[in-house]
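Peer 1: predicted structure and sequence below. I'll ask about it afterward.
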Amino acid sequence: MTYTQMANQSQTPCQWTGQNGWPAVSPSGPHNPMPSLQHLNLGSQYPEHQQWTNQTNMGFSSNVNHTVHHTDTNGPLSIPGVNKVGNAPPCFLPVVTTETQLQQMSPHYPKRPDQAIPPPPQPLYSQQGSLHGNLQITPQSFENYGGQYPQHHHGNLMDSSGSPTGTVQPQPQCVLPPQLRGTTDTFVPSAVTLDKNSTPQSPTSESRYGLDPELLPSAVKVMAEDRAEWENKVFVSEFFSALPPLPTTSCPVEDKGNTSPSVIRSTTYCVPCDGQTVLLSRLPLGALVTPFAERNDKEMPLPVCQEPECVVGCKYCGASMCPAMNWQDCGQRFYCPFCGKLSEVPWQQYQPTKGVAGPRADKDRRPELSMGSYEIVHSQRAEAAALLLAIDVSASALRGGHLEFVSQQIHMLLNSLNRENGDGVSDVRVGLMTYDSRIHLYNLSPALTRPHMLVLTDTDDLQLPVRDGLLVSLRDCIDSIDSVLQLIPKFTEECNVPGGVSVKLPVTAGLTVLQALDCPGKLLIFHSASLVETELTNTSGFFGSYKPKSIFQPSEPVVSLAKECIHQGCSVHLFFLSQQDVGGAWPGYIPYLTGGVLHTYSHLQGDLDREHFSADLKKTVETDVAYRAKLRIFVSKDLRVSGCYGLFVPGTSPAQVTMAALDHWTTVAVEIAHTRSLDETRGAAIQAVLSYSTQTGERRTRVHTLTLRCSPHLQEVFRHFQAQTLLAFYCKKMYCTVMERPLQELREELQTEVTEALASYRKHCSSAAVSTGQLVLPQYLRALPVYVNSLRKSEVLLPGMRTSVHQRLQLRCQVLGMDACGTATHFYPQLLCLHTLTENSNTPPELRGALRCTAVSLEPRGLYLIHTPLTLLLWVGNQVPANTLAEVFNTSYVPSLPSGETKLPDLDSPLSISIRSLINTLNCQVSRARKLWVVKQGDTCEEVMQRHLVEDKSPNGGASYADFLYHLHVNSVRLLQ
């Protein structure tokens, strides 16, 4: 019995008709052959807070002689034209058993087998070489299949002329069930009654329209093909960059005048020459920028040049020097592509060019003239960054019993840092404070025989009476800090605050210390007391509101405090030691807006929670960040930056972003618009300039420049889009827009844009011989539908009943800060088979090939690992052999395994060693520590696993991949009728 069949044993078929107020029989009436775009959606038509009672009962009959009444819990999954028929159910599938009945019900259906469905209109133009997926959805004789769904056949990817191409693996052809053939305008009610003896099938892994999910375009296959193409190769990033490897493909980059795609990744690598072409494509023009990205181990280090020796950039717009500058007058002046003006070179930096308008003679010796990425070291210095620790010693914290463990972990970490400092690593200044309703500052000066405590009772207007000794070099104050840490668990309950302690208090105190000493730093807060709800946000936005967008909006005091931290370079990291949902008092706004992180724990009672805390603390302190970071974006003079999306406080200009701290994974999405037509010969250029200070106070500037070619042809533009890049761009834009617009509207808008993009490609770039039943996708956008569907039904945009407001807020901030690779893995997790790890051991497990994220991929006799940047799940089938269980878990009985958080035993078996090595490797690839969750087949906690099977219908009511793809195809075809 498969996992899907096991899951269905506990489900009962849903009687949707009548429960949602829909009549059992469709009312009659004329149909609008061309509905407006708001009807072509999968989004909810009901208030966001409304939940259907049968959320968990999602089963429906698989017998083709049944009429299916079905809807998602988030709202109707609409069939084009159906929503125009009174109060008819949005998905009422007619059932036809013979070809004759089908012809009688639908006058549009072909009367002869050789009668084809009329093709779409002729394309405006067509160029050779454009590839698109050809997923056949064609009418065939239904009675040949004995009344069952027709068999599936295989088709090929075709070029614009309709000829098969050998450059891409064949894509499947799917055949729709006969009741769905013909025109999509037809709505035919079925008179067939429901067969109560039918065997229910899984609504998660199969399409209600008869499409086999296994034959649909596969994101796993796309990633595997790209990984195989670039295996053991180097991507050469030259001027007018070619299409790079996917973000999920690890590939070294050779900088030949263009920055690495890990730093700047454009949504398309062929920019349309004019804005009309962008509007025609319906896909966004923009870029993902990760300015502080780490370089691949196989790449050369980032070239560094000193400020006095570096050739200055444009004096008009402020853009830095880069290979995109065009030299003229034998090197005396250069043309700036970002503002279109000519700048003269100072005589001290003059060098002749090779020819009148050729490159400078010293090009190969200067990184700013030949490299897409380089760094400038400035002569002026700032104050070194500090590490400031704030520990809650309120009554509830002292009663919690975890202060001793926290103090021990801080002690071990600081001693480890002190040993590293002794090995030549630069020293770090450390400060310590404790708080309840008051602030306790400690003078750690080495001149004192013991540290002195200074108590500040007036917390409304904090003033520091002394400054000396508040931040001291770690090597000089390690003994003083150790003595204070030993005393903290022995504090007495002097101030019992019944209303809780506000997180704003330690943030304000830490910020005051950093401001007094004029230095940036990391502020680590270890908070245990209950939160003061009214000081953080307005609770009316969380509960009882019909405006779901308001739950994502921080209050004005929070934003004001975050801005002060950003100006000072104070990055707040909050370790919340007693996890709780306290109305609107979500404490994560300030940490995430200042480049920090919110870590939550359940009172640190278990060993796993304590190990997780230790890993989080170590990674937080050791992660290298850019302090007081200022990011400026420059684009070609005929373009402009129209929007910037990411985890930061928006400023006055979308082309400038200021952050308190910036790590290697933080990515922003930049949206670009045309001001006038681009010159095809000059191309387009994007430059990201990051100014920041290091841990030691050194001021630096990183310059990244990407040049792209332009084309007036829409087909060329489509060929240079990549699905994973579009997913990351859509995610950042949607997750930022939730603060301003309703979620339902965003989901509908996202589906509309993708539908119109597919219709545009079908009309202007595909062959005229393509029939209506053929699904047409650009070559590198084959996986876009499954990515977009996963984004639409994410917990942020489509919450389930078991997702709290705090979880949604946390998830939004975590995903907003991810890079393109992390975003792609989050929305399409890696599903790895573990019980075969010892086979073909020469290949790394993570590269051996992932499985599709669907329940069909899970066999009861197997072990599977789901890997995302935030989650690590180990699924155990109920028929796993006893010897496999013994090798991994040291037990031979599945029911004896613990569910939930766990740690694998340290066994000497080859399978145990391989699995633990794989987990360690995957943990090194993410920015935060993760717990390993064991999910047994059939357990109640299996819903956690189902949320990550993104090709299936999700527990919160999101449509399956097959159903979503069907609607995208049908709606895109309707737009052309």
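Peer 2: Structure received.

Peer 1: from here on, contacts and neighbour counts on C-alpha atoms
Peer 2: Noted.

Peer 1: most remote residue from the middle of the protein, which is it?
Peer 2: Most distant residue from the mean C-alpha position of the chain: residue 449, 51.6 Å away (CA atoms, centre = their mean).

Peer 1: comparison target below:
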Amino acid sequence: MSSRRRAYPQPQNGTDILSRLLAPPLPGNQFHDQTTSLDIDSTTEKLQHTNLDAVNQFRSYQSTDNSPYVSVNQSLPLNQLYTTDLARELPPAISDLSLPQPPIVLPQRTTLIPNVATANASPDYFRSTLNVIPNSSSLLKKSKLPLALIVNPYNALKYEDENVPITSDSTVSRCRRCKGYINPFITLVENGRRWRCNFCNLLNDIPHAFEYDEINGQRKNKFERVELNHAVVEFNAPREYMSKPPQPIVYTFIIDVSVNAIRSGLTRTITRTILESLDRIPNVHQTVRVAFIGVDSSLHFFKLNHDLDHPFETLVISDIEDPFLPQAIEKLLIDFPSLFQKTAIQEFGLGPALKSGHKLINHIGGKLICFAASLPNIGEGKLTNRDEIGKTLLSCADNFYKSFVAECNSCQITVDLFLSSSGYQDVATLSNLPRYTAGQTHYYPAWTSAEFEDVTKLSEEVSDHLSQDIGLEAVLRVRGSTGFRMNSFYGNFFNRSSDLCSFPTFPRDQSYTIEISIEDNITKPVVYFQAAILHSTSTGERRIRVLNLALPSSNKLNDIYPSADQLAITNFFTHKAFEKALSNSLQDATDFLKAKVVEILNVYKKELVRGGSSGLQLSTNLRMLPLLLFSLTKTLVFRSERVPSDHRASALNSLGSVPVDLLVKSIYPTVYSLHDMPDECGLPQQNEKTILLPEPLNTSKSSWENYGLYLIDNSNELFLWVSGNVVPSLVEDLFATGNLYTIPTGKTELPELRDNATDFNYRVRQIIAKLRYQKDSIIWKNLYVVLGGSINEPIEISQQRELMALRMWANSCLVEDKTGSEPSYRDFLTSLKSKVSQ
């Protein structure tokens, strides 16, 4: 599907806005900069004459189409307002979901180095819900749009897959008052000897080291420093940023060895996966430490001996209410499963194992990685089956899982969970452990090693989890220009203070959202935000990753609405809805989401639509927002039909921490038509290694052919829908069988027929491989083949039920359609008409 329009067209006029942007700031700010914008320009010009060669060198930087911001010239104002009628534009233009956010339009000379295209952070790292900031809290309230920042400090699991510059020395220049880090938006005064903070306007000295190369022992051009040219940069932190010497990475594996884990094959699969992944763990300096605890009704520790005839000893602690620690625990994997092969013990003491693991590493810190196939049913933190009838079990059932996280944070310990029970496991309670220690909960319902696909998914995800680079002993702080306050924080971390988020270990596959309040009127044309993450790398270096974002401000709604980022807003409202679901009820959460859509439509109709149109009018750049919030109400988290509480809690945990692009795909799955895709799909693009994918379709069967093949990607699973009237030759090409009813259905893999690049089977497998590869996530997507249409051959009742359940699951991804008791998107828009003021 081609885009129907250019997403965010630039206006042809609007010099009044430009004049306002370049005008001197108004009085009233306690940290008010008495130098006007014109004065700053004059200062910059003087500086340019002082160091003309350096400035000329940087004039070669030019903004490109994919630049995160646009520097305005004398004829370019802010984004223009364009209106769409939601009710008339059906099906919705889903191509918008893959378009960039509305451009960030900044005045000329906002950056120290003219025209540097890397000065503002890419939305992959740092983005705002609004790319024009209201200049007062009353205007923000009137808009009904949220103001929040989304911080995604890393966009790849491995450091080498990023391109973030690092300072060449350990000189860290910060504002003496607000502690903001020097960045591309500061101004230089006094012939370049001092810099003015763009957050609080205080003058600070330029460090002498800025003009001296410690490595080569010669003068250096300060304009070449990466922190003055790049929005995302890492500082090499000096010793004063370390409270103690760098610690080794410690992985303590807590492994379920009860009868449930042995029968399902979890114990054997996990130990083999860890063994095969040991060389993937970041271990440049060979300092990584590994420990293992087996858990059933007792705690089992293992000590490695030098005697090869007796390579290890088993130490069993049977009194789990007061466990003691063995002198040493070393790695043991090959013989691990056989030690418990004949067990009949059904008890699983997770709480005592966690406390023991905590005692083992509390002087160092590290990770407690737990693998469980059972509900913790003995010792501290014992849980019982909760009655799910008529209830939504999202609350924590035992305070141990809340109090223990405080102990973990004080000792720099993260807890990660890999849960795989075939029965109730109380994910809602257990997930508190990762949520407040910067970890993650991974849930594999009814997992069994008898299924090759189950083993593959678990092994791939555990291996990628262990191999990702992590930061240690990290903290995150977000700063803003004077007048802003960081109000609420969302994500997996521990709040150490009102504005400081603590991470015992810092993951690379999670995102964080910060709600902002406006406390003082904004008097400047441009405002600034900065996120800083202090952490130790896996190589023992202390680093500070800094992300910078500059945004224009305005006192007009018709500037603010066309700047709104619909994907970022969806992310924010997702967190607010989760908050309501946990504190109140699912119904309150869904009512909240629908009410927000109505509020925004009402404001737009009342304040921004001319002529009093009776349609559902909304700014074009926001036209996917009602669809996304509607689709959010149909996810597992908020679905009104009965959903097992473990599945619901797992979905909540996942959506509450993933980056924006994965969140959107989870809410609104991507559908590809395979039977009629162009010949080049499934093949590398010209001069590139990227596989070309088909154009996405709307998530609705209204455009489907009854002879088609469709692939659905919901960011967690892939569904291959085989329509009932599919052409037999197409089935033959894909599955090597002409009989529709002999193809494997359910969780499976496509057969590898031939590696001919023009072969249909090969191209589909390449597309699936492309969708499975995610450089910023460990998720491995299982493939489910779903047979559509009527069943013309007799099959057993159990097979019929399985087939129908699979169809219902795949159909639930088609969020634009009516599913069960949930309305279609068209019906939703119809219901909105009566709620939007006439």
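Peer 2: Thanks, I have the structure now. Note that the structure is predicted; figures quoted are calculated from it, not measured.

Peer 1: follow-up on the earlier one: SS state for the residue farthest from the centre of the first structure?
Peer 2: Classification of residue 449 of the first structure using DSSP: H, G, I helix; E, B strand; the rest coil returns coil.

Peer 1: swap in residue 507 of the first structure?
Peer 2: Secondary structure state of residue 507 of the first structure, per three-state DSSP, is helix.

Peer 1: and it, what pairs with it in the second structure?
Peer 2: Superposed on the second structure with TM-score structural alignment, residue 507 of the first structure falls opposite residue 354.

Peer 1: isn't its match right up against residue 369?
Peer 2: No. The pair residue 354 of the second structure / residue 369 is not scored as a contact, 9.5 Å apart, by CA atoms under 8 Å.

Peer 1: need the residues touching each of those two.
Peer 2: residue 254 (CA atoms under 8 Å, 6 or more residues apart in numbering).

Peer 1: so which residue is dead centre in the first structure?
Peer 2: When CA atoms, centre = their mean is applied to the first structure, the residue found nearest the centroid is residue 823 (2.7 Å).

Peer 1: residues contacting the residue nearest to that residue when sequence neighbours are not counted?
Peer 2: Spatial nearest neighbour of residue 823 of the first structure, chain neighbours left out: residue 728 (5.8 Å); criterion: CA to CA, 6 or more residues apart in numbering. Contact analysis of residue 728 of the first structure by CA under 8 Å, 6+ apart lists 288, 819, 820, 823, 824.

Peer 1: wait, a strand at residue 728 of the first structure?
Peer 2: No. Applying three-state DSSP, one finds residue 728 of the first structure to be helix, outside a strand.

Peer 1: and it, how far from residue 812 of the first structure?
Peer 2: Look at residue 728 of the first structure and residue 812 of the first structure: by CA to CA, to the nearest Å, they are 13 Å apart.

Peer 1: what of residue 391 of the first structure?
Peer 2: 27 Å.

Peer 1: equivalent analysis for residue 323 of the first structure, please.
Peer 2: Using CA to CA, one gets 37 Å for the distance from residue 323 of the first structure to residue 812 of the first structure.

Peer 1: what's the answer for residue 105 of the first structure, then?
Peer 2: Residue 105 of the first structure is 48 Å from residue 812 of the first structure, by CA to CA.

Peer 1: so the two - more neighbours on which side?
Peer 2: Set side by side, residue 105 of the first structure and residue 812 show more neighbours around residue 812, with 22 against 17, by other CA atoms under 10 Å.

Peer 1: does that one touch residue 796 like I think?
Peer 2: Yes. Applying CA under 8 Å, one finds residue 812 of the first structure in contact with residue 796, separated by 6.2 Å.

Peer 1: the top strand by length along the first structure corresponds to what range in the second structure?
Peer 2: Using DSSP state E to assign secondary structure, the strand with the most residues in the first structure is strand 698-711. Aligned by TM-score structural alignment, strand 698-711 of the first structure corresponds to residues 541-554 of the second structure.

Peer 1: average offset of the longest strand of the first structure relative to the second structure?
Peer 2: When the second structure is overlaid, strand 698-711 of the first structure sits 0.9 Å from its aligned residues on average, using mean CA distance after the TM-score superposition for the first structure.

Peer 1: packing partners for that strand?
Peer 2: strand 264-266, strand 270-272, strand 373-381, strand 684-693 (3 or more CA pairs under 8 Å, 6 or more residues apart in numbering; DSSP states H and E).

Peer 1: what's the counterpart of residue 154 of the second structure in the first structure?
Peer 2: Match for residue 154 of the second structure (TM-score structural alignment): residue 292.

Peer 1: show me what contacts that match?
Peer 2: Counted by CA under 8 Å, 6+ apart, residue 292 of the first structure has contacts 263, 626, 662, 663, 664, 665, 666.
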